[in-house]
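Colleague: this is a predicted model, with the sequence first.
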Amino acid sequence: MDGKRIIFLADMQSFYASVEKAANPALRDKPIVVAGDPERRSGVVLAACPLAKAYGVTTAEVLWKAQQKCRDLVVVRPRMETYLRMSVQITRIFEAFTDLVEPYSIDEQFLDVTGSLSLFGDPWTLAEQIRRRVWLETGIVCRVGIGENKVLAKMACDNFAKKQEQGIFWLKQEELPETLWPLPIEKLFGVGSRMKRHFHRIGIYRIGQLAAASPELVSRRWGVNGEVLWRTARGLDDSPVSPRTHDLQKGIGHHMTLPRDYHTSADIKVVLLELCEEVCRRSRSKQLMGMVASVGCRGADFERSTGFWRQMKLPEPTNDAMTLYRAVCRLFERHWQHTPVRSVGVHLGQLTPDDNCQLSLFEDKTRQRSLGRTMDSIRAKYGNDAILRAVSLLPAGQARERAAKIGGHYK
């Protein structure tokens, strides 16, 4: 292949919905969606099968709107544990073709197959083999984008392979002027609605216009992000496919969307404490502690940006929930403008190993650490709701309900 790398981006079509159809053949010819809370009709569509999309149903729209578009819509409650197991099974299939597999999300994975072509044939043949094996073993349709680097493979899949019946597209560097560059600027990987508006203001409407722009112009205007987008438009990306890319963790955070607006400081602090407990539990499980505490929130109107995200440096690294909670509360009280809160998050950054601890004359830190690890072991053995703080029993508490969920969705 002239010394070039060959990278695949494999995407599972309507992943959650496809898993449900594979598990229940009676759903095969029906329009289905997987939605957050079918019983309340207030959930959000997490995945829609192609039959549902034909009615105009889209991912991330509220469930009642989807049901208005399609009266025969079948709504399935999400089963996150099942989807995670299926994602791992698909990873194992990919690893039969190459040892360089990098999960990008639960339903997308990068594969560097450069060294596998001598065993399995040209890229098209190999992509077809992978698609066939995924279908035979899981019943899920896999689309494959091919490129000489990760951004080309990603854009090949998103912009072309997903729209073609064969489900495979090879986006070649030398063919970008005919394939990628005529597309609208929002089709460029990394460009969201806000960046699209920025580009439109300076007269950039198509990917080719950005590729032809001066790199100094975009760097001066948008810094490193501008340069990255310019390189992406030209199909340039040096990042390797690394199976261990997610092992180096820069921070540990937890975010929660609340079931209703929270108006009072007392209610919000209940959730903040629960978030601090989870962040510190995960930090201890990785034997890490953090030096920077962050907290943020936003309101229910996601069309109009509200809320804030702020951080502060701690006097010393910690993975103790109450220490983090006190810092987070100070930050929150300083920046919250007493507007309704619908989602809130806590983050612990600047991580270091927790094998060293600064002793104090005024606190028994050895006891704190021992208490935290004891609580962790109880939860690991008997479940996350086996031991709770008393405030979690208040109406504002979410810990008991979320103990039955993965990523905010039921297992």
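Modeller: Received, thanks.
Colleague: rest of the way, CA atoms for contacts and neighbours
Modeller: Will do.
Colleague: next structured bit after the longest helix seen in the chain?
Modeller: With DSSP state H setting the assignment, residue counts place helix 265-285 as the longest helix in the chain. Sequence order places strand 288-298 as the next helix or strand after helix 265-285, per DSSP states H and E.
Colleague: quick one: secondary structure of the residue nearest to residue 296 when sequence neighbours are not counted?
Modeller: Spatial nearest neighbour of residue 296, excluding adjacent residues (Cα to Cα, 6 or more residues apart in numbering): residue 309 at 4.0 Å. Of the three states, residue 309 takes strand under DSSP: H, G, I helix; E, B strand; the rest coil.
Colleague: same for the longest helix of the chain, what does it pack against?
Modeller: strand 251-262, helix 321-335, strand 341-353, helix 365-382 (3 or more Cα pairs under 8 Å, 6 or more residues apart in numbering; DSSP states H and E).
Colleague: A further structure is provided below for comparison with the first:
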Amino acid sequence: MDYSKMPNRSVACIDMMSFYASCMAAIHNLDVRAVPIAVVGNFKQPGSIVLAASPPMKKRFGVRSAVTRLYDIPSHPDIRLFEPKMAYFLEMSMSITRILHKYVPAEAIHVYSVDESFIDLTGTEKLWGDPAETVREIQKEIFETLSLPSTAGMGPNMLMSKLALDLEAKKQGFAKWRFEDVEKKLWPVSPLSEMWGIGGRTEKSLNAMGIYSVGDLAHTSLDILEKKFGVMGNQLYHHAWGIDLSRVDTPVPVGQVSYGKSQILMRDYNSIAEVKAVMLEMCEDVAKRARDASKTGRTITLGIQYSKNALGGGFQRSRTINEATNETMAIYAVCKELLSENYDARPVRQVSISITKLENEQSVQLSLFEKDNWREREIGKVMDRIRNKYGSTAVLRAISLTDAGTAIKRSALVGGHKG
């Protein structure tokens, strides 16, 4: 690979260490690197998920974010448990961004998530000196100002900076990767899902082709990868060589490929009527997001996760319909069919719904045999305008007023958790 023709910039990816746990540690004057801390969604729900765990909590007690539940956390005098303060977390995130603005202009910052950002320091050498030292200075200021420890990766592009962060910096605080490091540091990576951008399903497909490491991927024919994965095959090949042409100021636009919602219920739902109630609320939310974007979907997917008290498990099933839709009741009708065909009457603890195979709404033709289609669409859009103006609970379906409904309770949350 001729790297001399590739952009070689000074890009950093800065990530806060156990962000939610670090924020709570800052409030209570604790050291997140020394104290076992867990942030739990809701103390009143024993099955509430752990949103964040400090490094000692992970190492000493095996508590993992998004996996461990409140009832799994051992009773120990050293452990500190906190409920989330989402509004505070968002304010801390904005404070981090304000610090970044001191070093680079707004167009050189890409906020990747609430606790992670890319910054392009190319051309700042005359102001701040060596970019690597500047990143360390930024980390120092964030810690001294906000009491938030961080890790950072640097590279010649966004991909390499992220890989340096995930694969090396999270162990030692800072790492810088160059193109010449690809063969030694990137190619040995296995399993493939350890690499940013490769999920479990793609990993299985690649394994079936005899590709088990990033080095294997780099030495697979580009034609073979494109034939198997299309455009994504081209991206996989070049990423395996550390090549990424996207820029922080003009990140590659990724089109929305689905609209979905997943919800861990606050209690076990023991009847099909209760499950249908929350399903309808979620269909309403998914359909509204699609309508707001003037999109419709042809494939509808329902996922059900059973309660741990019922030995867990569940199912995920999809159905493709003849005409793409963004109508709440049309999506709900398909979900009811999938539920009826697959539900085995065990208590439900998680529901997920999504629509994929998206099309532009304008491309959908109304059926001549369904005269009320246009009316249903107009009613949906009117309800959307009211909710957009006055809030998500301005117009509710009656089902939301029952014990099974969650829309009213969730409307008071920030990011799905207490503000």
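Modeller: Now that the structure is in, tell me what you want to look at. None of these values were measured; they are calculated from a predicted model.
Colleague: care to give me the TM-score?
Modeller: In this superposition the chains share a TM-score of 0.80, using TM-score structural alignment, normalised by the length of the first structure; 405 aligned residues with a Cα RMSD of 3.9 Å.
Colleague: surely the residue nearest to residue 296 of the first structure meets residue 297?
Modeller: Yes: using Cα atoms under 8 Å, residue 309 of the first structure makes contact with residue 297 at a distance of 6.7 Å.
Colleague: more neighbours: the two, which one.
Modeller: residue 297 (22 against 16; other Cα atoms under 10 Å).
Colleague: hey, where'd the strands end up in the second structure?
Modeller: Per DSSP state E, the second structure carries strands over the ranges 11-16, 37-40, 50-53, 80-82, 109-113, 116-120, 150-155, 174-176, 258-269, 295-306, 314-325, 348-360.
Colleague: so the fifth one corresponds to what in the first structure?
Modeller: Taken onto the first structure by TM-score structural alignment, strand 109-113 of the second structure occupies residues 101-105 there.
Colleague: gap between the nearest residue to residue 324 of the first structure once chain neighbours are set aside and residue 359 of the first structure?
Modeller: The spatially closest residue to residue 324 of the first structure, leaving aside those adjacent along the chain, is residue 276, at 6.4 Å (Cα to Cα, 6+ apart). Separation of residue 276 of the first structure from residue 359 of the first structure (Cα to Cα, to the nearest Å): 22 Å.
Colleague: so for the two, which residue has more residues nearby?
Modeller: Between residue 276 of the first structure and residue 359, counted using other Cα under 10 Å, the more crowded position is residue 276 (28 against 10).
Colleague: how much space separates the residue in the second structure that that one lines up against from residue 260 of the second structure?
Modeller: Here residue 276 of the first structure is matched to residue 283 in the second structure, going by TM-score structural alignment. With distances taken as Cα to Cα, residue 283 of the second structure is found 9 Å from residue 260 of the second structure.
Colleague: shared neighbours of the two, anything?
Modeller: Contact with both residue 283 of the second structure and residue 260 is made by residues residue 353, according to Cα atoms under 8 Å, 6 or more residues apart in numbering.
Colleague: quick one: buried residues of stretch 360-371 of the first structure?
Modeller: The neighbour-count check on stretch 360-371 of the first structure (16 or more other Cα atoms under 10 Å) flags residue 368 as buried.
Colleague: stretch 197-217 of the second structure too?
Modeller: 203, 206, 211-217.
Colleague: list the contacts of that stretch.
Modeller: Contacts of stretch 197-217 of the second structure (Cα under 8 Å, 6+ apart): 183, 186-193, 195, 236-237, 240.
Colleague: check stretch 247-264 of the first structure too.
Modeller: 268, 275, 278-279, 282-283, 290, 299-300, 338-351, 408.
Colleague: any idea how far the residue sitting nearest the centre point of the second structure is from residue 93 of the second structure?
Modeller: With distances taken as Cα atoms, centre = their mean, residue 113 lies nearest the centre of the second structure, 8.5 Å away. The spacing between residue 113 of the second structure and residue 93 of the second structure, counted by Cα to Cα, is 9 Å.
Colleague: cool, and residue 371 of the second structure?
Modeller: 50 Å.
Colleague: do the same with residue 26 of the second structure
Modeller: 13 Å.
Colleague: give me the more crowded residue out of the two.
Modeller: Between residue 26 of the second structure and residue 93, residue 93 has the larger neighbour count (other Cα under 10 Å), namely 20 against 15.
Colleague: wait, that one touches residue 114, no?
Modeller: Yes: at 5.7 Å, residue 93 of the second structure counts as touching residue 114 under the criterion of Cα under 8 Å.
Colleague: give me the outermost residue of the first structure relative to its centroid.
Modeller: The outermost residue of the first structure relative to its centre, with distances by Cα atoms, centre = their mean, is residue 361 at 42.5 Å.
Colleague: list the contacts of whichever residue in the second structure pairs up with residue 84 of the first structure.
Modeller: The pairwise alignment with the second structure assigns residue 84 of the first structure to residue 90, based on TM-score structural alignment. Residue 90 of the second structure makes contacts with residue 114, as judged by Cα under 8 Å, 6+ apart.
Colleague: now residue 86 of the first structure
Modeller: By Cα under 8 Å, 6+ apart, the contact set of residue 86 of the first structure is 19, 138.
Colleague: for stretch 326-334 of the first structure, buried residues please.
Modeller: 327-329, 331-332.
Colleague: cool, stretch 114-128 of the second structure as well?
Modeller: 114-121.
Colleague: could you do stretch 305-320 of the second structure as well?
Modeller: 305-307, 314, 318.
Colleague: likewise stretch 321-335 of the second structure?
Modeller: Quick answer for stretch 321-335 of the second structure (16+ other Cα under 10 Å): 324-332, 334-335.
Colleague: aligned to residue 73 of the second structure, what sits in the first structure?
Modeller: In the first structure, residue 73 of the second structure lands on residue 67 (TM-score structural alignment).
Colleague: verify the contact between its match and residue 61 for me.
Modeller: No: between residue 67 of the first structure and residue 61 there is no contact under Cα under 8 Å: 10.5 Å.
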